[in-house]
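A.B. asks: Provided below are the primary sequence and the corresponding predicted coordinates.
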Amino acid sequence: MSGGGTQKSFRKALGALKDTTTVSLAKVNSDYKELDIAIVKATNHVERPAKEKHIRAVFASISATRPRADVAYCIHALAKRLSKTHNWAVALKTLIVIHRALREVDPTFHEEVINYGRSRSHMLNMAHFKDDSSPNAWDYSAWVRSYALFLEERLECFRVLKYDIETDRPRTKDLDTAELLEHLPALQLLLFRVLGCQPQGAAVHNFVIQLALSLVASESTKIYQAISDGTVNLVDKFFEMQRHDALKALDIYRRAGQQAERLSEFYEVCKSLDIGRGERFIKIEQPPASFLQAMEEYVKEAPRGSTFRKDQVH
């Protein structure tokens, strides 16, 4: 066996040993031993997707009917798993558990994760994460960092919008000017993080990454729809805006056009990987360029003042 193959086998054996040891310690030491064991099994070193039964066991402990102490413990345990690991598979599978919980568990879980981040360093801060055990692991690490940034922005978007973009109907059609000028930049920042999840190098063909990417891609259609609805609403109000607000709205409109182009490219990559098989991805329509010129002309002559509410400035 080659030296590289021996090293890879050794790493796998070491990962399996770490998982077994962690499970054994949980059985002896923990008041939450079943949850601890489920977390280790759902986020183990095995380089393939976790078994659904282990993910479900984690979700059972964080539902709205469970004591808040149980939910807090689970979030702490997941955060600890993320902060201690240098293994891409463990980090990625932990992020997938958190992402799916945000989608599938009730909204109180969002609040608990946000509160956890306020009292400590943010659990999703993976800026310095790297697994340098192999060239492929380096590429996987880069994708893990991008995915963590998306999830961090997803939570921030929930905090601004006060609803979940994936599980609730979009409300941008009905917002007033002040709300649009707050909500649309948050949604565009989230879409920016979606676009950052386009895999590079070895990450393109990694099955666990493709699984997480399919979650991100499916959410992107809702994000884009909310931005599109909001942009139409914004244009309807634009020619009555004060100059200060019109400048912000113009910036949002320009960004919507740029992001629509990049999202089309992102979907082409997803289709080439057979993610979503194409049918889920909506047709991306560019905002009319003719509008842009009319909007720029209006801004030059727009009355000064603002409709942006002062109580929304944080």
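C.D. replies: Done, it's in.

A.B. asks: make it CA atoms for all contacts and neighbour counts henceforth
C.D. replies: Noted.

A.B. asks: pretty sure S61 contacts V71?
C.D. replies: Yes. With contact defined as Cα atoms under 8 Å, S61 and V71 form a contacting pair (6.5 Å).

A.B. asks: Please determine how far the residue nearest to I62 when sequence neighbours are not counted is located from V208.
C.D. replies: Nearest non-adjacent residue to I62, counting by Cα to Cα, 6 or more residues apart in numbering: V71, 4.7 Å away. Separation of V71 from V208 (Cα to Cα, to the nearest Å) stands at 26 Å.

A.B. asks: Could you check which of those two is surrounded by more residues?
C.D. replies: V71 (22 against 19; other Cα atoms under 10 Å).

A.B. asks: In which helix or strand does that one reside?
C.D. replies: Using DSSP states H and E, V71 sits within helix 68-84.

A.B. asks: again, but for T22
C.D. replies: Using DSSP H and E, T22 falls in helix 3-29.

A.B. asks: Next secondary structure after that helix?
C.D. replies: That would be, after helix 3-29 and using DSSP H and E, helix 33-42.

A.B. asks: Hmm, F238 and A249 touching each other?
C.D. replies: Yes. At 7.2 Å, A249 and F238 qualify as touching, with contact defined as Cα under 8 Å.

A.B. asks: Look at the two and report which has more neighbours.
C.D. replies: Between A249 and F238, counted using other Cα under 10 Å, the more crowded position is A249 (25 against 21).

A.B. asks: Let's verify that one: helix, strand, or coil?
C.D. replies: Look at A249: counting by DSSP: H, G, I helix; E, B strand; the rest coil, its state is helix.

A.B. asks: For it, give its distance to V232.
C.D. replies: Relative to V232, A249 is positioned 11 Å away (Cα to Cα).

A.B. asks: V28 too?
C.D. replies: Distance from V28 to V232, counting by Cα to Cα: 58 Å.

A.B. asks: So between those two, which is more surrounded?
C.D. replies: A count of neighbours by other Cα under 10 Å puts V232 above the other of V28 and V232, at 15 against 9.

A.B. asks: this is the comparison structure:
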Amino acid sequence: MRHKGERGGGGGGLRELVGAIKDKASQTRATFQPPSPYQLPLLRSTTHSPTAPPSLRHLSYLLTLSNSSRSSASSLVSSLMDRLRHTRSSPVALKCLFSFHFFLRHGPFILLDQLSFLPLLGGRNYLNLSSFRDSTSPLSWDLSAWVRWYASYLERAVSSCRALGHHFLNSSSESTPSPLNDESKVSSFANHDLLLEIESLAGLIEETSRILESCLDNPIVQAVKEYVMDDCTRVIRAVSIRINEFGERIELLSFADSVELVCSLRRLEACGGRVEEMLDGEGSSRVWDSIRVLRGKVGGGGEGDGESRNGGWSESARFDVGRRLPRLSDSVLFPSGRWL
């Protein structure tokens, strides 16, 4: 069966031929007049072919080039963003975004720092691709939708990395903490910081749940989905650790903190079914059960628990604010209830 992106007889083949000629011309120019050492491997990893996945070999080589200094990491990110900014090809844009994701997952700290860009410093956000369209073929049109969603997802991922630390999605054994060490670190956080983290994780889970269902047999899309699903497993593990920690410190939550927490828990619950479906229930159902239990304990339980409600909050929660306010000695020295 022919893919719908190949409709129209020889048109698809002609477009692929034109794309291959463009790739060859760009690589030839970069060979004889290299503007930077990153240009040629970057061109080879982000070709116009709609059926060729990004070249992990060339992306790994780019990582070795950028590992020497902050300036080299900055040059690599600038080259990648220039490639993304100037292309009108959805396969090229999707491969550029995958390259960004690859660097976020495998890059050294100096590169991760450069990827946490730039709008905060007044720079331009090149991942704002909500208006990206490539109408040259039905397949390019479908891949354009993936470009728009993937750029939005990566913005969320970068935001979560800023909230939880650059190492959060990084898969290198040197920078990824063990679950035990991560639990010990989380137990020392103040409630405010922990709430910011759970809110950021809820946003990333929400964006993950919006993943598209088109073109799943396309090799580029397959590579993208594999990376996103691996991220999702890490995010669920991080959510689980923080849900357990909140379970230990329920008595230390102020009423305002409880409201914020329940809002994040509701967002996570709303995505639970979709995420379990995407992961085929790979150990994630226990996390959603924990989220429901915690929400009921904090004050946003379901119907039929015997308490009168106003706007989703129980009267016992509303009038028990004094008990929920942390004592000064507890909140300063021991944010986690596990140490009391």
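C.D. replies: Done, it's in. Everything numeric here is computed off the predicted structure, so don't read it as measured data.

A.B. asks: quick one on the thing from earlier: average offset between the helix holding V71 of the first structure and the second structure?
C.D. replies: Its matched residues in the second structure lie on average 1.5 Å from helix 68-84 of the first structure after superposition (mean Cα distance after the TM-score superposition for the first structure).

A.B. asks: which residues of the second structure does that helix align to?
C.D. replies: Using TM-score structural alignment, helix 68-84 of the first structure lines up with residues 70-86 of the second structure.

A.B. asks: Which residues does the matching stretch contact?
C.D. replies: 38-39, 42, 62, 65-67, 92-93, 96-97, 100, 110-111, 114-115, 126 (Cα atoms under 8 Å, 6 or more residues apart in numbering).

A.B. asks: residues touching the residue nearest the centre of the first structure, list them.
C.D. replies: Most central in the first structure under Cα atoms, centre = their mean is L151, positioned 2.7 Å from the mean C-alpha point. Neighbour list for L151 of the first structure: H99, L124 [criterion: Cα under 8 Å, 6+ apart].

A.B. asks: Quick check: the aligned partner of it in the second structure vs S68 of the second structure, distance?
C.D. replies: Under the alignment (TM-score structural alignment), L151 of the first structure pairs with L154 of the second structure. Look at L154 of the second structure and S68 of the second structure: by Cα to Cα, they are 25 Å apart.

A.B. asks: Likewise for L94 of the second structure?
C.D. replies: In this structure, L94 of the second structure and S68 of the second structure are 27 Å apart, going by Cα to Cα.

A.B. asks: The two: which has the busier surroundings?
C.D. replies: L94 (27 against 13).

A.B. asks: hang on, that one is in a strand, isn't it?
C.D. replies: No. Assessed by three-state DSSP, L94 of the second structure does not belong to a strand; its assignment is helix.

A.B. asks: show me where the stretch 201-314 of the first structure has helices.
C.D. replies: 207-238, 243-272, 289-301 (DSSP state H, counting those that start in this stretch).

A.B. asks: Please identify the residue in the first structure that aligns with L56 of the second structure.
C.D. replies: With TM-score structural alignment as the criterion, L56 of the second structure lines up with E52 in the first structure.

A.B. asks: same check, this time on D134 of the second structure
C.D. replies: Taking TM-score structural alignment for the superposition, D134 of the second structure sits opposite D131 in the first structure.

A.B. asks: So what's the residue count around its match?
C.D. replies: Neighbour count of D131 of the first structure, defined by other Cα under 10 Å: 19.

A.B. asks: what's the counterpart of L143 of the second structure in the first structure?
C.D. replies: So, by TM-score structural alignment, L143 of the second structure is matched to Y140.

A.B. asks: give the contact list for the closest residue in space to T87 of the second structure that isn't next to it in sequence.
C.D. replies: Once flanking residues are discounted, T87 of the second structure sits nearest to A93: 6.6 Å by Cα to Cα, 6+ apart. Neighbour list for A93 of the second structure: T46, L84, T87, V147 [criterion: Cα under 8 Å, 6+ apart].

A.B. asks: number of nearby residues for the second one?
C.D. replies: To tie it back to what came earlier, the one meant is L84 of the second structure. Counted with other Cα under 10 Å, residues neighbouring L84 of the second structure total 22.

A.B. asks: ok, now how distant is it from F132 of the second structure?
C.D. replies: Distance, L84 of the second structure to F132 of the second structure, by Cα to Cα: 11 Å.

A.B. asks: Same check on the first one?
C.D. replies: Computed with Cα to Cα, the distance linking T46 of the second structure and F132 of the second structure is 17 Å.

A.B. asks: With the third one instead?
C.D. replies: Distance of T87 of the second structure to F132 of the second structure, given as Cα to Cα: 10 Å.

A.B. asks: Among the two, which residue is more densely surrounded?
C.D. replies: Taking other Cα under 10 Å, T87 of the second structure and F132 do not tie; F132 has more neighbours (17 against 14).

A.B. asks: can you tell me which residue in the second structure aligns to E104 of the first structure?
C.D. replies: In the second structure, E104 of the first structure lands on H106 (TM-score structural alignment).

A.B. asks: ok, how many other residues are close to that match?
C.D. replies: So H106 of the second structure, with other Cα under 10 Å, has 19 neighbours.

A.B. asks: and the gap between it and N170 of the second structure?
C.D. replies: H106 of the second structure sits 6 Å away from N170 of the second structure, going by Cα to Cα.

A.B. asks: again with S68 of the second structure
C.D. replies: Applying Cα to Cα, the value for S68 of the second structure to N170 of the second structure is 18 Å.

A.B. asks: How about Q114 of the second structure?
C.D. replies: For Q114 of the second structure, the distance to N170 of the second structure equals 14 Å [Cα to Cα].
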